[in-house]
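Colleague: Sequence and predicted structure below; questions after.
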Amino acid sequence: MVIDESMYVLSFLGLKNFTHYHLEGIIFEFLVFLFYAYAYLQFSKK
């Protein structure tokens, strides 16, 4: 899942305040999800 990957990346970067319980974390994960979806669509077109 993309959300799990984003959480792994966030913990890897040391940004452990960004969790599902923080509004900033939810917004950030949503942006990451949009980025993953956009990149996937761009690569799938080629």
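Modeller: The structure has been received and is ready for your questions.

Colleague: can we go C-alpha only for contacts and neighbour counts from here?
Modeller: Fine.

Colleague: And for residue 8, the neighbour number?
Modeller: Residue 8: 13 surrounding residues under other Cα atoms under 10 Å.

Colleague: how much space between it and residue 36?
Modeller: 14 Å (Cα to Cα, to the nearest Å).

Colleague: next one: residue 12
Modeller: 18 Å.

Colleague: out of those two, which sits in the busier spot?
Modeller: Between residue 12 and residue 36, residue 36 has the larger neighbour count (other Cα under 10 Å), namely 14 against 10.

Colleague: okay, now the one to match up with it:
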Amino acid sequence: MRAMLMSMLLIIVVVTIYMNTTGGEEGTNERLAESGRRMSESVARTSP
């Protein structure tokens, strides 16, 4: 029973750390989206 509880707590901690790293205003997903917007704007400004 104790091993199962420890495993569940470990899984919860890992998922929480993952969600905090990738989500939010300064998370990885937002940084990728911002980078894509900047590249798109740069390409749009390039004159043919």
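Modeller: Structure's in. What do you need? Just so you know, these numbers come straight off a predicted model, no measurement behind them.

Colleague: contacting residues around the most centrally placed residue in structure 1?
Modeller: Nearest to the mean C-alpha position of structure 1, counting by Cα atoms, centre = their mean, stands residue 32 at 3.3 Å. Applying Cα atoms under 8 Å, 6 or more residues apart in numbering to residue 32 of structure 1 gives the contacts residue 6.

Colleague: Map it onto structure 2.
Modeller: Alignment note (TM-score structural alignment): residue 32 of structure 1 maps to residue 11 of structure 2.

Colleague: which residues in structure 1 form helices?
Modeller: For structure 1, applying DSSP state H gives helices covering 2-13, 23-45.

Colleague: List the buried residues in the shortest one.
Modeller: I take that to be helix 2-13 of structure 1. Under the neighbour-count criterion of 16 or more other Cα atoms under 10 Å, helix 2-13 of structure 1 has 6, 7, 10 buried.

Colleague: on contacts alone, who are the packing partners of that helix?
Modeller: If contacts are counted by 3 or more Cα pairs under 8 Å, 6 or more residues apart in numbering; DSSP states H and E, helix 2-13 of structure 1 sits against helix 23-45.
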